[in-house]
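Asks: got a sequence here, can you model it:
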Amino acid sequence: MVLLRISLFGKFRVCRDERPVPGIDAGKVQQLFSYLLLHRDRPHAREKLASLFWDSTTTAQSKKHLRQTLWQLQSSLDEAHSAQVIHVEPEWVQVNTTDDFWLDVALFEQTFLLAQGTAGRELSADDAQKLRQATQLYQGNLLEGWYHDWCLYERERFLHMYLGMLDKLMGYSEARRAYEDGIRYGQMILRYDLARERTHRRLIRLFYQAGNRTEALRQFDRCEAALSRELGVRPARGTLVLNEQIRADTLAADDPILMVLADDEDGLNAGINPEPTGLPEAISRLRQMRATLTLLQQQVDSCLEACRQALHE
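Replies: The predicted structure is shown next:
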């Protein structure tokens, strides 16, 4: 069976054998199919779908439009795919989730959930590779050019996931001193959120760690300009302190604490659920805090030992 490929990132596309499936060009057909795909985990009442997509018509007219649109969608998919993609009942409609088709947002979200709760520096090489592959699926914002309320919410949700994945990869790269990779991920984030201060702060640090103090200072200037232009605010105190340390050349570029503090900012969870949503996530957060405290304690012990040795010399 030839795999049906459906893409919702960027431009809406449904392809078979790398060719667009005919008959899905109408706007309402694409909108209805996209909505069902995004909410594929449950059946949808036909009456609700009719009122959602044809709210300016009478109930009878909206049901007629839905019936015609479903027929057009099913006919096109049936010709392109041997299995039934849309399951239609007298009162309910749902995407057949057991069907064998490729959907970019499904793979993307699955990878996001697998990485949730794991700090960037703690990712395995395999996990990091999966995140890289998932970010490559993001060929633009969800259903670009559409401005329906249901679409705007989902677009924002997936954008947060995308930025969170890139945050994770920044942390992973910094922990392994792959500074150029970390810088590239940070720049990708700023293409979508230019006033994201924590990303500017991490880029400042990454440039400095890579030995490019000049570019680190320029990154602070870019951060200051973006915050002023888009939000009308000054950089936070932590960003100002970091800039002053770099100007004075007093920041320890390879300090492991920098990596721990950096990972505290890499918010894959922060994009969607800022607070723990259950016991497993709470346990994961506490373990991360314990690891941070352990590293800080080791650093303090090392400094104390150095001071003792200096006193005895």
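
Asks: make it CA atoms for all contacts and neighbour counts henceforth
Replies: Will do.

Asks: and the helix ranked longest in the chain, what does it pack against?
Replies: Scanning the chain for the longest helix, with DSSP state H as the assignment, gives helix 279-312. Using 3 or more Cα pairs under 8 Å, 6 or more residues apart in numbering; DSSP states H and E, the elements in contact with helix 279-312 are helix 256-264.

Asks: go through the helix it packs on and flag the buried ones.
Replies: Leu258, Met259, Val260, Ala262, Asp263 (16 or more other Cα atoms under 10 Å).

Asks: repeat that for stretch 306-313.
Replies: For stretch 306-313, using 16+ other Cα under 10 Å, no residue counts as buried.

Asks: same deal with stretch 102-115?
Replies: By 16+ other Cα under 10 Å, the buried positions in stretch 102-115 come out as Leu103, Asp104, Val105, Phe108, Thr111, Phe112, Ala115.

Asks: can you check stretch 209-224 too?
Replies: For stretch 209-224, using 16+ other Cα under 10 Å, the buried residues are Gln209, Ala210, Arg213, Glu215, Ala216, Leu217, Gln219, Phe220, Cys223, Glu224.

Asks: OK, contacts around Thr199?
Replies: Applying Cα atoms under 8 Å, 6 or more residues apart in numbering to Thr199 gives the contacts Asp167, Gly186, Ile189, Leu190.

Asks: just the angle for the helix or strand harbouring Met165 relative to helix 256-264, thanks.
Replies: Counting by DSSP states H and E, the element that carries Met165 is helix 149-175. Using axes from the mean of the first three to the mean of the last three Cα atoms, to 10 degrees, the inter-axis angle of helix 149-175 relative to helix 256-264 is 170 degrees.

Asks: what is helix 149-175 packed up against?
Replies: When contacts are defined as 3+ Cα pairs under 8 Å, 6+ apart, helix 149-175 sits against helix 104-115, helix 125-137, helix 179-192, helix 256-264.

Asks: so it versus helix 179-192, what angle?
Replies: Helix 149-175 runs at 160 degrees relative to helix 179-192, counting by the same axes, to 10 degrees.

Asks: and this one, please, so the two structures can be compared:
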Amino acid sequence: MPPRRRSPLRHAPTTAARGDPPTIRVELLGGFELGVDGRSIRIPVHAQRLVAFLALHDRPLHRAYVAGRLWIDLSQEQAHNCLRSTLWRMRGPSRPVVDASATHLVLDPAVDVDARELESAASRVLHHESLSAHEIDQLVSAADLLVDWYEDWVVEERDRLRHLRLLALETACTELVAANRFTEALVAGTAAVAGDPLRESATRALIAAHGATGNVAEALRRYEAYRSSLAETLELTPSPHMTELIHSIVPGRAS
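Replies: Take a look at the predicted model:
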């Protein structure tokens, strides 16, 4: 009889050996990674998709809904069989990644998720609750969600998180200027523009930050680059809000 295949999550970390529950972290920004006590753990692709899907929802989901979204091309019975098989293959860690009942699934509440942390940081900035250096760094350094995954549910969530991040970066840039934290404002504004070079609100925030520091040449360079890209890509011109901003920095330059 062949030896039984060992689950990839059965590698017990040292803290678990002492009786402490392991620290489990799911990374979704950039690519998928599951870590247990700082060590990367490899799990099958179907298990990755299940963990990622649950990590993007902070509430219990019905098994039928999860199976239908993850195995959309299969019949209901086949999708349920795939879900059961995936859950079986994930057995083994001293603390489970997924809490499963007869009807619902949810990511274990103690599991850390980087995408949730990014969303929380963005929400605090947008609600004017915090503007800490740590949160600014989170927003600036964050990668897109699961960049090599193309399922509809991933694309939808990727677009939502990207928009939320850019909006938070723009807000941070403006508020950091008001707080005379100009270096951080320029970093946040530059990251927002890099995230979407044709997003006018991001470019306006960055240009305003350059204007506030007296860096008129850089403000004009950013404006000209944006105007050229907008014309070449979309055959559009900057909005009146943009031209008014440039006029306030260099009277008579834009009209």
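
Asks: coming back round to it: name the nearest of the contacts of Thr199 of the first structure relative to Cys15 of the first structure.
Replies: Ile189 (29.1 Å; Cα to Cα).

Asks: what does the closest one align to in the second structure?
Replies: Counting by TM-score structural alignment, Ile189 of the first structure lines up with Ala192 in the second structure.

Asks: how close does that match get to Pro21 of the second structure?
Replies: Distance, Ala192 of the second structure to Pro21 of the second structure, by Cα to Cα, to the nearest Å: 39 Å.

Asks: give me the more crowded residue out of those two.
Replies: Between Ala192 of the second structure and Pro21, Ala192 has the larger neighbour count (other Cα atoms under 10 Å), namely 30 against 15.

Asks: so what's Leu107 of the second structure closest to, chain neighbours aside?
Replies: Of all residues not flanking Leu107 of the second structure in the chain, Val98 sits nearest, at 4.6 Å (Cα to Cα, 6 or more residues apart in numbering).

Asks: what's the neighbour count on the aligned partner of that neighbour in the first structure?
Replies: Per TM-score structural alignment, the equivalent position to Val98 of the second structure in the first structure is Ile86. Residues within reach of Ile86 of the first structure, counting by other Cα under 10 Å, total 20.

Asks: isn't Ile86 of the first structure right next to Gln94, touching?
Replies: Yes - if you go by Cα atoms under 8 Å, Ile86 of the first structure and Gln94 touch, sitting 5.9 Å apart.

Asks: going along the chain, name the helices of the stretch 1-150 of the second structure.
Replies: Ranges of helices in the stretch 1-150 of the second structure, per DSSP state H, counting those that start in this stretch, are 14-17, 45-55, 63-70, 76-89, 114-126, 133-141.

Asks: what does Tyr172 of the first structure correspond to in the second structure?
Replies: Aligning on TM-score structural alignment places Tyr172 of the first structure opposite Glu175 in the second structure.

Asks: roughly how far apart are the corresponding residue of the second structure for Leu36 of the first structure and Glu224 of the second structure?
Replies: Mapped onto the second structure by TM-score structural alignment, Leu36 of the first structure lines up with Leu54. Distance of Leu54 of the second structure to Glu224 of the second structure, given as Cα to Cα: 44 Å.

Asks: likewise for Leu166 of the second structure?
Replies: Taken as Cα to Cα, the span from Leu166 of the second structure to Glu224 of the second structure is 21 Å.

Asks: repeat for Met90 of the second structure
Replies: 54 Å.

Asks: before we move on, what about Ala191 of the second structure?
Replies: 18 Å.

Asks: and what of Ala64 of the second structure?
Replies: Distance of Ala64 of the second structure to Glu224 of the second structure, given as Cα to Cα: 53 Å.

Asks: and the match of Tyr172 of the first structure, how many residues sit next to it?
Replies: 19.

Asks: tell me which residues touch the closest residue to it other than its chain neighbours, please.
Replies: Closest residue to Glu175 of the second structure apart from its sequence neighbours, by Cα to Cα, 6+ apart: Ala185 at 7.8 Å. By Cα under 8 Å, 6+ apart, the contact list for Ala185 of the second structure reads Ala172, Cys173, Thr174, Glu175, Leu176, Val177, Leu206, Ala209.

Asks: output those residues as TSV; include the columns distance to Ala102 of the second structure.
Replies: TSV is the format used below for the contacts of Ala185 of the second structure (distance: Cα to Cα, whole Å):
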residue	distance to Ala102 of the second structure
Ala172	44
Cys173	47
Thr174	49
Glu175	48
Leu176	49
Val177	53
Leu206	52
Ala209	54
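
Asks: counterpart of Glu109 of the first structure in the second structure?
Replies: Using TM-score structural alignment, the partner of Glu109 of the first structure in the second structure is Glu119.

Asks: mind listing what the one in the second structure that sits across from Gln209 of the first structure in the alignment touches?
Replies: Under the alignment (TM-score structural alignment), Gln209 of the first structure pairs with Ala212 in the second structure. For Ala212 of the second structure, the contacting residues are Val177, by Cα under 8 Å, 6+ apart.

Asks: what about Ala212 of the second structure, distance to Leu167 of the second structure?
Replies: 20 Å.

Asks: what does Trp88 of the second structure give?
Replies: 41 Å.

Asks: more neighbours: those two, which one.
Replies: Leu167 (19 against 12).

Asks: please report the distance of the more buried one from Gly189 of the second structure.
Replies: On the measure of Cα to Cα, Leu167 of the second structure and Gly189 of the second structure end up 10 Å apart.

Asks: re the thing from before, go through the buried residues of helix 256-264 of the first structure and name the one nearest Arg198 of the first structure.
Replies: Comparing those against Arg198 of the first structure with Cα to Cα places Ala262 closest, at 8.9 Å.
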